[in-house]
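Peer 1: Need coordinates for the following:
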Amino acid sequence: MTTTADNNPAMPLPELTLIVAATSKMGIGLRGTLPWTGLKKEMAYFARVTKRAPSPGVTNTVIMGRKTWDSIPPRFRPLKERQNIVISRSLERSSSTESQTVGSLPEALALLSQQSTASESGSKTGKAFIIGGAQIYEAALELKQARRILLTRILSDFECDTFFPVELPESGEGSGWRRRGQEALDAWVGESVYGEVQEEAGTKYVFEMWERDN
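Peer 2: Predicted coordinates:
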C-alpha cells in the first residue's frame, strides 16, 4: 500500500517503539489475554512510559490491533492521555479526539505524519508506540521506522499460544537487535528504571530496551 507520506518527502514516517511483555521464549499471550496476572507495577510502568511526551504540547500515540483494543476493559479505553489508533479491517473507520480506527499500519503512520506537519491545528504528535498484538508487531518490524523495543522480560514460565515475532535472547544480541544499557533505558523513557529483577504475584520480570543494529 502506498501512503500519502510515502509520496511526500516533507512528511517523513514517524519512528516506532514496540512495547511488549514477553517470556524468555517470547510468549506474549494465551487465548486472547495475558498469561500472567497481578503485575500492577509493570502496568504502571507501561502507562507512564507511553504517556510521557518528549516535550510540552504534544501527545504520544499508541497503535494497536482490534483484538488488543477489545482486550482492554471498556472502562479503560481509549487509553487516557494518549492518542489511540486501532487497526482493523472489520471495524468502521472512526475518528474522535482520543481514538481513531484505520485499516492498516501504513495508514496509521500516514495519519501521524500528517499530524506532525500540521502548522495551525496544534495537533503535534510525540512518541509512537506499537502495543500489540502479534500481527501488528510483525508488520511494524518489517518497517525501518521500527527502531526500538521496550521489553518487560517475564522470567517465570507460562503457557503461551501467541509469540513476539523476534527472538531477543538474554545474552543481549540477536536477530539484528542489541540490548542497551541501563543508562540508555533511563534516558529514553525519562525516569530511573529499576534495573534489578522484580517480583509481583509470584512472577519475576526485568525491564530492558533493545535497539535495531544499523
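Peer 1: From now on I want contacts and neighbour counts done on CA atoms only, so please keep to that.
Peer 2: Fine.
Peer 1: Show me the residue at the heart of the protein, geometrically.
Peer 2: Centroid-nearest residue in the chain: residue 130, 2.9 Å away (criterion: CA atoms, centre = their mean).
Peer 1: gap between it and residue 50?
Peer 2: Distance, residue 130 to residue 50, by CA to CA, to the nearest Å: 10 Å.
Peer 1: cool, residue 188 as well?
Peer 2: 11 Å.
Peer 1: the more surrounded of those two?
Peer 2: Taking other CA atoms under 10 Å, residue 188 and residue 50 do not tie; residue 50 has more neighbours (25 against 11).
Peer 1: How about the secondary structure of residue 166?
Peer 2: coil (DSSP: H, G, I helix; E, B strand; the rest coil).
Peer 1: what sits against it?
Peer 2: Counting by CA atoms under 8 Å, 6 or more residues apart in numbering, residue 166 touches 26, 175.
Peer 1: let's go with 6 Å and repeat that
Peer 2: Contact analysis of residue 166 by CA atoms under 6 Å, 6 or more residues apart in numbering lists nothing.
Peer 1: measure it to residue 193 for me?
Peer 2: Residue 166 is 24 Å from residue 193, by CA to CA.
Peer 1: can you pull out the helices in this protein?
Peer 2: Ranges of helices in the chain, per DSSP state H, are 4-7, 40-51, 66-71, 105-116, 134-141, 182-189.
Peer 1: got TSV for those, with distance to residue 79 too?
Peer 2: Formatted as TSV, the helices of the chain follow (distance: least, CA to CA, whole Å):
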stretch	distance to residue 79
helix 4-7	26
helix 40-51	9
helix 66-71	10
helix 105-116	17
helix 134-141	18
helix 182-189	18
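Peer 1: tell me the most buried of the ones you listed?
Peer 2: Across the helices of the chain, averaging neighbours per residue (mean count of other CA atoms under 10 Å) puts helix 105-116 on top, at a mean of 20.
Peer 1: Can you tell me what sits against that one?
Peer 2: By CA under 6 Å, 6+ apart, helix 105-116 touches 3, 5, 11, 13, 123-125.
Peer 1: In strands, which of the residues you listed fall?
Peer 2: residue 125 (DSSP state E).
Peer 1: Would you mind listing which of the contacts of helix 105-116 are buried?
Peer 2: 5, 11, 13, 123-125 (16 or more other CA atoms under 10 Å).
Peer 1: now stretch 198-208, how far from the centre of its chain.
Peer 2: Stretch 198-208 sits 19 Å away from the centroid of its parent chain (CA atoms, centre = their mean, to the nearest Å).
Peer 1: Here is a second sequence; please produce its structure as well for comparison:
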Amino acid sequence: MTTPELTLIVAATRSMGIGFQGTMPWKGLKREMQYFARVTTRVPTSSQPPIQNAVIMGRKTWDSIPPKFRPLKNRLNIVITRSAPANPPPSPPPADAEVRVPSVEAALKYAAEASSSNGGGTAARVFVMGGAQIYEAALTHPLAKRVLLTSIDSEFECDTWFPLDLTGGKAEGWERKSKEELQAWTGEEIDEGGQEEAGVKYEFQMWEKKD
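Peer 2: This is a model prediction of the structure:
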C-alpha cells in the first residue's frame, strides 16, 4: 500500500486571507471555482480506471459547501472531524457519501487503503482544501509536496489566513514553479499574467517543497 503525496489547493488574498465568517471573502469567481473542480477531479493520464482523486477537508469547510453540491462529485470526500466514528466505513466507501476521520494522518491512510482495495487506484491524487487548521496540519506532514495557489490580487475582510506566506514570490523551503510546470501537472491552460473576473484579478500558481 503506497501512501499518496499531499497537494494543498487554496485561494488567498494578497495577505494570504482565505476566509471570513465561515465562507469565502470574495464573490463571483465562477471560473476560479471551475478551475478548482477540474483540477481536483482530473486524474493523471497514466492512471487506470476505476480511479478517483481524494479531497480532504475539515468539518467547517464541509459545512460551508451548499448541501446540493455535497459530496463533491467524482471525488472521494474525506472530512476531518473530532466527532468521526471510531472506525471509518469499509473502503472503497459507498457512492455519494463522505468519509469522516479524526486526523490528516487517518485521512491519508483511508485514501491509501481505498486505492489498494479497488485495483490499486481509487485515490490517484490527494488534495487538502481547508480550513486553516487542516492546512496547517497538512503543511507539517512529511508527505506535503505542493501548493496550488490562486493568488487574488486584492484585499478582502478576512478572519482566517493560510498558514504559509507565499507573497513576494519567495517562501522559505518552497519554490514557485513555472507556468509550464503548472500546466503540465494540472492539465490546464494557464493565462500568462493571470486573469480578471468580477472585477478581481488573480493568478494561478504552483509551489513545491524543496528537497
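Peer 1: looking at the helices of the first structure, which is closest to residue 154 of the first structure?
Peer 2: helix 40-51 (10.4 Å; CA to CA).
Peer 1: The closest one vs the second structure, mean deviation?
Peer 2: Following superposition, helix 40-51 of the first structure is found to deviate from the second structure by 0.3 Å on average (mean CA distance after the TM-score superposition for the first structure).
Peer 1: where along the second structure do the strands fall?
Peer 2: With DSSP E as the criterion, the second structure has strands at 6-12, 17-19, 52-58, 75-80, 99-101, 123-128, 144-152, 160-161, 174-176, 195-197, 200-209.
Peer 1: Next, format the ones you listed as TSV and append distance to residue 114 of the second structure.
Peer 2: TSV is the format used below for the strands of the second structure (distance: least, CA to CA, whole Å):
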stretch	distance to residue 114 of the second structure
strand 6-12	16
strand 17-19	30
strand 52-58	10
strand 75-80	9
strand 99-101	11
strand 123-128	7
strand 144-152	19
strand 160-161	31
strand 174-176	30
strand 195-197	37
strand 200-209	26
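Peer 1: Which of the ones you listed sits closest to residue 30 of the second structure?
Peer 2: Relative to residue 30 of the second structure, the nearest member of the strands of the second structure by CA to CA is strand 195-197, separated by 8.1 Å.
Peer 1: Give me the mean distance between the closest one and the first structure.
Peer 2: Counting by mean CA distance after the TM-score superposition for the first structure, strand 195-197 of the second structure comes out at 1.3 Å.
Peer 1: gap between residue 117 of the second structure and residue 11 of the second structure?
Peer 2: The gap separating residue 117 of the second structure from residue 11 of the second structure is 33 Å, by CA to CA.
Peer 1: Those two: who's more crowded?
Peer 2: Neighbours per residue (other CA under 10 Å) separate residue 117 of the second structure from residue 11, with residue 11 holding more: 22 against 15.
Peer 1: Which residue in the second structure aligns with residue 125 of the first structure?
Peer 2: Matched across to the second structure, residue 125 of the first structure falls on residue 123, judged by TM-score structural alignment.
Peer 1: who touches that match in this structure?
Peer 2: Residue 123 of the second structure makes contact with 52-54, 111, 115, according to CA under 6 Å, 6+ apart.
Peer 1: And residue 147 of the first structure, by the same measure?
Peer 2: Counting by CA under 6 Å, 6+ apart, residue 147 of the first structure touches 211-212.
Peer 1: Can you tell me how far it is from residue 11 of the first structure?
Peer 2: Counting by CA to CA, the gap from residue 147 of the first structure to residue 11 of the first structure is 18 Å.
Peer 1: tell me the contacts of residue 153 of the second structure?
Peer 2: So, once contact is read as CA under 6 Å, 6+ apart, residue 153 of the second structure ends up touching 14, 201-202.
Peer 1: try it again with 7 Å
Peer 2: 13-14, 201-202 (CA atoms under 7 Å, 6 or more residues apart in numbering).
Peer 1: Relative to residue 100 of the second structure, which of these is nearest.
Peer 2: Nearest to residue 100 of the second structure among the contacts of residue 153 of the second structure: residue 13, at 29.5 Å, using CA to CA.
Peer 1: The closest one against residue 155, yeah?
Peer 2: Yes. Residue 13 of the second structure is within contact range of residue 155, at 5.6 Å (criterion: CA atoms under 7 Å).
Peer 1: the more surrounded of these two?
Peer 2: It is residue 13, of residue 13 of the second structure and residue 155, that has more neighbours when counted by other CA under 10 Å, with 23 against 15.
Peer 1: what do we get in the first structure for that one?
Peer 2: The alignment partner of residue 13 of the second structure in the first structure, by TM-score structural alignment, is residue 23.
Peer 1: How about that match, nearest residue that isn't a chain neighbour?
Peer 2: residue 154 (4.4 Å; CA to CA, 6 or more residues apart in numbering).
Peer 1: Tell me which residue of the second structure lines up with residue 46 of the first structure.
Peer 2: In the second structure, the residue paired with residue 46 of the first structure is residue 36, using TM-score structural alignment.
Peer 1: how far away is that match from residue 211 of the second structure?
Peer 2: Residue 36 of the second structure is 27 Å from residue 211 of the second structure, where distance means CA to CA.
Peer 1: likewise residue 110 of the second structure?
Peer 2: According to CA to CA, residue 110 of the second structure and residue 211 of the second structure sit 26 Å apart.
Peer 1: Over to residue 186 of the second structure?
Peer 2: Using CA to CA, residue 186 of the second structure is found at 21 Å from residue 211 of the second structure.
Peer 1: what do you get for residue 196 of the second structure?
Peer 2: In this view, residue 196 of the second structure and residue 211 of the second structure are 34 Å apart by CA to CA.
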